[in-house]
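Engineer: got a predicted structure plus its sequence, pasted below:
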Amino acid sequence: MHLTDDDTLLFIGDSITDAGRDRTDPASLGNGYVHAIAQTLHARARTGPVPCPRIINQGLNGNRVHDLASRWTTDVTAHRPTVLTVKIGINDTWRRYDRGLPSPIPAFEACLSRLLATAPAAHLVVITPFLLPATPEQETWFDDLLPRTDAVLRAARAQGAHVVRADHVLHHASQQRSASELAPDGVHPSPLGHRLIADAWLAAIDARPAS
């Protein structure tokens, strides 16, 4: 994928995408992986004749897949992105364990598949959910999360999306660093965790990651 100045990159998902963005400011990208991607692309643009696409962050903390569906028209379609990145799934798992709110995987997969199939973008990128357990209780979440991740992969591949395996990237990093350095609560990345996701995204679309 070759980005141009005419591209609009839109990112939608949960709090990991949101990352504290100012929702009153359309230009706010938060302090997470979306911001890290923008930093890299803008730095490249300053050093030579390379594109600097428009970037929009539509992450919203707490979202599950059906929340994305409820705002898809206003928060995705209306912006007419050329590259759409979707990261969703961990809250569909989390809410089962902390609030007793199930998100059955067949319904989850069907909803995500419909969204990806109706995406207005020429290029799709899907980031897998991940978990680096911070408590013994979180270890049990994999019973729900692993088949949900498989569902995300099936939905993504059915639409020919680029896939960013955040679960693999962070698990690999946790072999050399403590999980708390990457995601202190097991779910939300540290600045380093966000940087790793950003670099994986850049690699997936053949854009040069930060050194």
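Structural biologist: Cool, got the structure.

Engineer: going forward, measure contacts and count neighbours with C-alpha atoms only.
Structural biologist: OK.

Engineer: can you name the residues that contact the residue nearest in space to the middle of the chain?
Structural biologist: The residue lying closest to the centre of the chain (Cα atoms, centre = their mean) is residue 87, at 3.0 Å. Counting by Cα atoms under 8 Å, 6 or more residues apart in numbering, residue 87 touches 11, 12, 13, 14, 17, 126, 127, 128, 129.

Engineer: the last one contacts residue 90, doesn't it?
Structural biologist: Just to be clear, that refers to residue 129. Yes: with contact defined as Cα atoms under 8 Å, residue 129 counts as touching residue 90 (5.5 Å).

Engineer: neighbour-wise, give me the winner out of the contacts of residue 87.
Structural biologist: In terms of neighbours by other Cα atoms under 10 Å, these top out with residue 17 at 28 neighbours.

Engineer: for residue 73, see how far away that one is.
Structural biologist: Distance, residue 17 to residue 73, by Cα to Cα, to the nearest Å: 18 Å.

Engineer: put this beside the first:
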Amino acid sequence: MQATVTESRPHTLFSFGTLMDERVQTALFGQAVPSSPAALAGYTTRPLPITDPSVIAASGLDVHLTLECRIGAVVEGAVLHLTDQDLAAADAYEVDDYVRRRVRLSSGESAWAYLDAKPLRSAARIVIVGDSIAYGRCDPHGGWAARLAATHIAANEAGHRVFNLAIPGSTLVDVAEQTPALLAPRLPDTILVAAGINDSALPNAATQSAPDGLAHIADSLASLAATAHDHNARLVVVGPMWLDEARTRDYEGLRFTQARALALRESVRTWCDENHVDYLDMWEPLRGHAELLVDGLHPDPEGHRMLHQHLASLSR
């Protein structure tokens, strides 16, 4: 029987640093690879110290560059044309401070690029879309999102912005449908999506029929990813937090269960992993802390403080 030969897919990778060096390309790919000049708008660069000896040996440098969002800035570089094997070699070369994500080049072309592994650390203009928890319900201080806004803007008052567009009661389907029309005047470089728990809800009445919101999670996330790409923004998805099922069995005609919330968590995390999208897990901070949930679902001010503290730890 003749073996099936799998053809390598072509990939385009935007490079602005050491991967443009033919010596590095030869060390990684066995030869210099085809490339063409390219530019990435909305970003600048900053130095990143490197400690991995193999990366230092290949590049000859112990400081590389990483991308940072900045409105009006442009990074000049090149698009490298790679095979599957080349792309895997490039992934292995990059240190853990980088992750491969989709970007939209100044030409309108879509390409891979290596971005800061901490998505909020490199952000400047963040749009938050989501539900009542992202909105900050049950917290007069505005919830974790308001705390994130305060610290983010304080770090760079002139250049940083946070726009919280969360709407209580929203499903991920709602967010995917409503978000495109809201982005243009806000010029986001990062879209933080914190929704989905309402998609996991089931009607209390056994005779009441409703579509299963979990079945549409992947479609909604794909739609949001396309919207983010159109604006050259980075999509960051926040997973569901732990809930106290004992107190959510009759919530405005709905019931929220841990089993459904965990199914949502796994579905979102899997989709993000498969599509190279940033996922921030929020399950653990409040797990077992029923006293920090006002109604079993919405955190109180201390709960929101803990959620923000966890988000901050993922950004440093």
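Structural biologist: Yes, it's here. Given the structure is predicted, the values throughout are model-derived calculations rather than measurements.

Engineer: would you pull the TM-score for this pair?
Structural biologist: Scored against TM-score structural alignment, normalised by the length of structure 1, the superposed chains reach a TM-score of 0.74; 187 aligned residues with a Cα RMSD of 2.9 Å.

Engineer: the biggest helix by length in structure 2 aligns to what range in structure 1?
Structural biologist: Counting residues, the longest helix found in structure 2 (DSSP state H) is helix 258-274. Counting by TM-score structural alignment, helix 258-274 of structure 2 lines up with residues 142-158 of structure 1.

Engineer: what about that stretch, how far off from structure 2?
Structural biologist: Superposing on structure 2 and averaging over aligned pairs (mean Cα distance after the TM-score superposition for structure 1), stretch 142-158 of structure 1 comes out at 1.9 Å.

Engineer: to which residue of structure 2 is residue 131 of structure 1 aligned?
Structural biologist: Match for residue 131 of structure 1 (TM-score structural alignment): residue 242.

Engineer: can you map out the helices along structure 2?
Structural biologist: Under DSSP H, structure 2 gives helices at 22-29, 53-59, 84-93, 132-135, 143-155, 172-178, 180-183, 217-230, 258-274, 301-313.

Engineer: the last one vs structure 1, average offset?
Structural biologist: Looking back up the chat, that one is helix 301-313 of structure 2. Mean deviation for helix 301-313 of structure 2: 1.8 Å (mean Cα distance after the TM-score superposition for structure 1).

Engineer: elements contacting the single longest strand found in structure 2?
Structural biologist: Counting by DSSP state E, the longest strand found in structure 2 is strand 63-82. The helices and strands touching strand 63-82 of structure 2, judged by 3 or more Cα pairs under 8 Å, 6 or more residues apart in numbering; DSSP states H and E, are strand 11-15, strand 35-49, strand 110-116.

Engineer: if we use 10 Å, what do you get?
Structural biologist: Strand 63-82 of structure 2 is packed against strand 11-15, strand 35-49, helix 53-59, helix 84-93, strand 110-116, strand 125-130, with contacts defined by 3 or more Cα pairs under 10 Å, 6 or more residues apart in numbering; DSSP states H and E.

Engineer: counterpart of residue 80 of structure 1 over in structure 2?
Structural biologist: Match for residue 80 of structure 1 (TM-score structural alignment): residue 187.

Engineer: surely that match is in contact with residue 234?
Structural biologist: No: checked against Cα atoms under 10 Å, the pair residue 187 of structure 2 and residue 234 is beyond contact range at 11.9 Å.

Engineer: who has more neighbours, these two?
Structural biologist: residue 234 (26 against 17).

Engineer: in contact with the more buried one, which residues?
Structural biologist: 69, 101-103, 115, 119-120, 123, 126, 188-192, 225, 227-228, 277-278 (Cα atoms under 10 Å, 6 or more residues apart in numbering).

Engineer: tell me which of those you also see in structure 1.
Structural biologist: Retained in structure 1 (both residues aligned by TM-score structural alignment, their matches' Cα atoms under 10 Å) from these: 126, 188, 189, 190, 191, 192, 228, 277, 278.

Engineer: so which of those residues comes closest to residue 161 of structure 2?
Structural biologist: Set against residue 161 of structure 2, the nearest of those by Cα to Cα is residue 126 (6.2 Å).

Engineer: returning to what we had before: for the match of residue 131 of structure 1, give its distance to residue 256 of structure 2.
Structural biologist: Relative to residue 256 of structure 2, residue 242 of structure 2 is positioned 11 Å away (Cα to Cα).

Engineer: hey, what's in contact with both of these two?
Structural biologist: Contacts common to residue 242 of structure 2 and residue 256, judged by Cα under 10 Å, 6+ apart, are 296, 297.

Engineer: quick one on the thing from earlier: and for residue 187 and residue 234 of structure 2, which residues touch both?
Structural biologist: Listed as contacting both residue 187 of structure 2 and residue 234 by Cα under 10 Å, 6+ apart are residue 126.

Engineer: counting neighbours, what do you get for residue 113 of structure 1?
Structural biologist: Neighbour tally, residue 113 of structure 1, other Cα under 10 Å: 20.

Engineer: contacts only, for the nearest residue to residue 296 of structure 2 once chain neighbours are set aside.
Structural biologist: In space, and not counting its chain neighbours, residue 296 of structure 2 is closest to residue 244: 4.5 Å by Cα to Cα, 6 or more residues apart in numbering. Residue 244 of structure 2 makes contact with 256-258, 286-298, according to Cα under 10 Å, 6+ apart.

Engineer: how far away is residue 244 of structure 2 from residue 143 of structure 2?
Structural biologist: 18 Å.

Engineer: what's the answer for residue 167 of structure 2, then?
Structural biologist: 13 Å.

Engineer: ok, residue 153 of structure 2 next?
Structural biologist: For residue 153 of structure 2, the distance to residue 143 of structure 2 - Cα to Cα - is 16 Å.

Engineer: of residue 167 and residue 143 of structure 2, who's got more company?
Structural biologist: residue 143 (26 against 19).

Engineer: map the more buried one across to structure 1 for me.
Structural biologist: Per TM-score structural alignment, residue 143 of structure 2 is aligned with residue 32.

Engineer: list the residues that contact its match.
Structural biologist: Counting by Cα under 10 Å, 6+ apart, residue 32 of structure 1 has contacts 15-21, 188-195, 197-198.

Engineer: let's see 7 Å
Structural biologist: 17, 19, 191, 194 (Cα atoms under 7 Å, 6 or more residues apart in numbering).

Engineer: from the residues you listed, which is closest to residue 55 of structure 1?
Structural biologist: Set against residue 55 of structure 1, the nearest of the contacts of residue 32 of structure 1 by Cα to Cα is residue 17 (12.6 Å).

Engineer: so who does the closest one touch?
Structural biologist: The contact partners of residue 17 of structure 1, taken as Cα under 7 Å, 6+ apart, are 32, 33, 34, 59.

Engineer: residue in structure 2 matching it?
Structural biologist: The equivalent of residue 17 of structure 1 in structure 2 is residue 134 (alignment by TM-score structural alignment).
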